[in-house]
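Novice: Sharing a model that was predicted from the sequence below.
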Amino acid sequence: MRERLHRTRRITTPWSDDGTRGITAGRLDALLDHWVNRYDWDVHERRISEYPWTTVGAPDAALRLIHQRSADPGAPVVVLLHGWPDSVLRYERVLPLLPDLNVVVPALPGFPFAAEVPMAGMSVNRIARIVADALDELGYPRYILSGGDVGGAVAEVLAAEHPDRVAALHLTNIAPQHAFSADPAKLAPDAAAYLTQAAQWFRTEGGYIAEQSTRPNTLAVALGDSPFGLAAWLAEKLESWSDEAAFSPDELLTWITAYWVTGAIGTSFATYAEPAVLPDRIGTPTVLSIFARDTKPEPRSYAAEFLNVREYVEHPAGGHFAAWEQPEAYAGDLRLAVKLGDARSESVHQRFQQAVRH
């Protein structure tokens, strides 16, 4: 990688200094200088390797994951599901805040650090089944799911397919595919207005979705062969979707280098390229965390069309990678979901006991 970076062929355009046309040449120059002259991947690789990693599942459906156990084996189980363009590293700052819980952080198939499995047909639906099987193998019959982006869609599918296992959801956004089936005429005014805003976002910011979903082969070659091209593609998203200064240069480059050294950029497009089947509505009690700098923060009325929203929490800071940007706020909202899950489990237990008595 370092040798390739030294031979980088710098490309400029007439709009190289216009941040509305993509990452600027000046920002890329600064990243390249840091990557070549000051960045040390080995330090970060050692830290990442020290997490409690394990791999479960059959060879063709293996799931590699971080498994942080509580001292209490009976403590609630939370599953943290990352998205794109990140990895399990999204949750590094949250893990130390959850010592009393059993925490599972899967490296989703196709993403950095994941087990190598066949990627054909790797939709969010298939990933949900792999995660469910892995949790069953770990001995966890009931759990709370937390995440956003791709991970949020996986959580929605898993909750719909296994309502007996998913005690509660904690999401930072709802699956964007719901917008395609929503009828503005049947929505509350602010929910209908949100659809218009989301459509505008897709027109101005969503070009990457069109390319990754329709021409993944072409894009994977370009980004998989050039570390600097990969940095341009990912850094633009990581920085523009988060609060200013959310990443130090080393942190930003670690997230990018993770894609390079694992060769995961092409396979990370799978959930864009493979069609997903999402539930119309999910009854699982849900905490929805809204962070002001996220890409498309939904109003409660819109989210409630698809989710059983029990808590809707708005935060003035933080963006798409909220678990990294605002770990304390994220962990606090996650604990609200844990309480919802505990209350739901107790209610289910009481109804079972009543049925037995009658």
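Specialist: Received it, and whenever you're ready, just let me know what you need.
Novice: Every contact and neighbour count from this point should use C-alpha atoms.
Specialist: OK.
Novice: Residue 283: which element?
Specialist: strand 282-293 (DSSP states H and E).
Novice: Tell me where the stretch 1-150 of the chain has strands.
Specialist: 53-56, 63-68, 77-81, 102-107, 143-147 (DSSP state E, counting those that start in this stretch).
Novice: In a markdown table: those strands, plus distance to residue 211 and mean neighbour count.
Specialist: Formatted as a markdown table, those follow (distance: least, CA to CA, whole Å; neighbours: other CA atoms under 10 Å):
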| stretch | distance to residue 211 | mean neighbour count |
| --- | --- | --- |
| strand 53-56 | 32 | 16 |
| strand 63-68 | 27 | 22 |
| strand 77-81 | 24 | 25 |
| strand 102-107 | 23 | 24 |
| strand 143-147 | 24 | 27 |
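Novice: just to revisit the earlier point, packing partners for the helix or strand that comes right after the strand holding residue 283?
Specialist: Note on strand 282-293: by DSSP H and E, the next helix or strand toward the C-terminus is helix 300-303. Judged by 3 or more CA pairs under 8 Å, 6 or more residues apart in numbering; DSSP states H and E, the packing partners of helix 300-303 are helix 189-205, strand 307-319.
Novice: what's the neighbour count on residue 181?
Specialist: Look at residue 181: counted by other CA atoms under 10 Å, it has 8 neighbours.
Novice: Distance check, it against residue 197.
Specialist: Going from residue 181 to residue 197 by CA to CA, to the nearest Å gives 16 Å.
Novice: Please apply the same query to residue 272.
Specialist: Counting by CA to CA - residue 272 and residue 197 are separated by 21 Å.
Novice: more crowded one of those two?
Specialist: With neighbours defined as other CA under 10 Å, residue 272 and residue 197 compare such that residue 272 has more, 21 against 15.
Novice: May I ask you to confirm that that one is in contact with residue 209?
Specialist: Yes: contact status for residue 272 versus residue 209: in contact at 7.0 Å, counting by CA atoms under 8 Å.
Novice: ranges for the helices of this protein?
Specialist: Secondary structure of the chain by DSSP state H: the helices cover 2-6, 25-37, 41-49, 124-137, 150-161, 189-205, 207-214, 216-225, 227-240, 249-262, 270-273, 300-303, 322-325, 327-357.
Novice: here comes the other one, which I'd like you to weigh against the first:
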Amino acid sequence: MDDSDRVPPAESATERTRFGGHRARDSVAWDWKPVDDIDIEDLRERVARYRPPVLSRASGWGRGVPTDYLGALTEHWAGSFDWRVPEVRIRSYPWTRVHIDGEPVTAIHQRSIDPDAPVVVLLHGWPDSFLRFERVLPLLSDVHVVVPCLTGYPGAVTAGIQPATPRVMARQVAGLIEALGYERYVVSGGDVGSVVATHMARAHGDSVSALHLTDLPALRVSPDLRGDLTEREQRYYRDARRWRATEGGYRLLQATKPHTLARALSDSPVGLAAWIIEKLIGWSDSRGENGFAFDRDDLLTWVSLYWYTGAIGTSFDPYSAAPLDVGFVDTPTAVSMFRHEILPPGPDLFRRFYDVRSWTEYDVGGHFAAWERPAEFVVGLRNALVLAEGVRRGTTDTRSRGVP
């Protein structure tokens, strides 16, 4: 699935259509090219030839993906898993593409039948993609929805691209939304997406009318805070240090030697699956089907998308970006906090960094909340839309919700 094959012909480079009360500029309807049969067969053959490593005795997930689990999954991958099923779904989405600063920016652009409907921008993270939001798209038919493929991630990989920092991604996404003709919008993000959303709110505050976040962005995990921390805040930072020591090794490797890791994962689909699936399962609510939030076809779809697009190496780029002090964000913010998020902070800590007007906690759900709990995710997103409407009308909304 070579991104360069999908550049539109010159005569299609500009589409001028009316929607959302604005006029689209320099955008083009984009076709997601199907994977070649030879590439699907190559993947199956590679998986079938997988040579398990010699490992010391271990049980459970404490030392990584268990041998028995991975063996059963790869057997299904090499045999009965059919990539064409999710591919048909992926290709059916309303894709669009624009070029920002010479780089292609690709997105799902789902339009409401109401031209004056509000606009929401949904930003994914790692190790996921636009697939994070598949389950919320049907719940948002009354608003215009833009789901960008962040640069370097599936759907936005081209040979020789410059490493994209979250700040660069924020500029690209803002340029995308402007090219689509929208002037004001709500931005929702998680993981890398929450960092990008934060930069968008700071740099493009005239356009970002409200934020919706599902985690405290990583750039906030080790701040130089002045003043006393509450006991809960101190506990949060202790937990963060402990988590980095026991679970955060991947971050250091992806930040310091990304090309070494990328060479290994780009040549071994089973290695890629182990690297990604450990996070998908470990960071999600374990009370889903068969004890997991993802079934095996979901997992293989997400991993296969990385494999066929060759995105794993460039998806590491945000981890090597120097941390930036973006300061306090005064954009009205709605927070949806799911109990099994990696490091769930309390509202007081969040309010040190954001103008939190709506706070909703759930006893279910994890890091991939839009996928795991789409209905609850949409509740929080609509809270942000209420805040945006309050900004438009010159009023405020200070509702704070508790655990349902």
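Specialist: Received the coordinates, thanks. Owing to the predicted nature of the structure, the values given are computational and were not obtained by experimental measurement.
Novice: To which residue of the first structure is residue 89 of the second structure aligned?
Specialist: Under the alignment defined by TM-score structural alignment, residue 89 of the second structure corresponds to residue 47 in the first structure.
Novice: Is it possible to get JSON lines of the helices and strands packed on helix 300-303 of the first structure that adds distance to residue 352 of the first structure?
Specialist: What follows is those, written out as JSON lines (distance: least, CA to CA, whole Å):
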{"stretch": "helix 189-205", "distance to residue 352 of the first structure": "38"}
{"stretch": "strand 307-319", "distance to residue 352 of the first structure": "22"}
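Novice: Point out the most buried one among these.
Specialist: Of these, the one with the most neighbours on average (mean count of other CA atoms under 10 Å) is strand 307-319, at a mean of 18.
Novice: if we can go back for a sec, kindly state which of the strands of the stretch 1-150 of the first structure is positioned closest to residue 6 of the first structure.
Specialist: Closest to residue 6 of the first structure of the strands of the stretch 1-150 of the first structure is strand 102-107 (CA to CA; 30.6 Å).
Novice: List the contacts of the closest one.
Specialist: With CA atoms under 8 Å, 6 or more residues apart in numbering as the contact definition, strand 102-107 of the first structure has outside contacts at 63-70, 73, 75-82, 87-88, 91, 95, 113-115, 131.
Novice: picking that back up, a markdown table for the strands of the stretch 1-150 of the first structure, including distance to residue 330 of the first structure?
Specialist: Shown next, in a markdown table, are these (distance: least, CA to CA, whole Å):
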| stretch | distance to residue 330 of the first structure |
| --- | --- |
| strand 53-56 | 23 |
| strand 63-68 | 18 |
| strand 77-81 | 11 |
| strand 102-107 | 14 |
| strand 143-147 | 10 |
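Novice: just to revisit the earlier point, I'd like the helices of the first structure laid out as CSV, including distance to residue 171 of the first structure.
Specialist: Written out in CSV, the entries for those read as follows (distance: least, CA to CA, whole Å):
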stretch, distance to residue 171 of the first structure
helix 2-6, 37
helix 25-37, 32
helix 41-49, 25
helix 124-137, 15
helix 150-161, 6
helix 189-205, 18
helix 207-214, 21
helix 216-225, 27
helix 227-240, 19
helix 249-262, 22
helix 270-273, 18
helix 300-303, 11
helix 322-325, 11
helix 327-357, 9
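Novice: between these, which one is nearest to residue 12 of the first structure?
Specialist: It is, among the helices of the first structure and with distance given as CA to CA, helix 25-37, at 6.9 Å.
Novice: could you give the angle of the closest one to helix 41-49?
Specialist: When axes from the mean of the first three to the mean of the last three CA atoms, to 10 degrees is applied, the directions of helix 25-37 of the first structure and helix 41-49 differ by 80 degrees.
Novice: after superposition, how close is helix 25-37 of the first structure to the second structure?
Specialist: Following the fit onto the second structure, the mean deviation recorded for helix 25-37 of the first structure is 1.0 Å by mean CA distance after the TM-score superposition for the first structure.
Novice: now that helix: which residue numbers in the second structure?
Specialist: The aligned range for helix 25-37 of the first structure is 67-79, by TM-score structural alignment.
Novice: what distance separates the matching stretch from the middle of the whole chain?
Specialist: The chain centre lies 26 Å from the centre of stretch 67-79 of the second structure; the measure is CA atoms, centre = their mean, to the nearest Å.
Novice: mind listing what's buried in it?
Specialist: Residues 67, 70, 73, 74, 76, 77, 78 are the ones in stretch 67-79 of the second structure that count as buried (16 or more other CA atoms under 10 Å).
Novice: what's the mean gap between the strand holding residue 283 of the first structure and the aligned bit of the second structure?
Specialist: Strand 282-293 of the first structure sits 0.6 Å off on average (mean CA distance after the TM-score superposition for the first structure).
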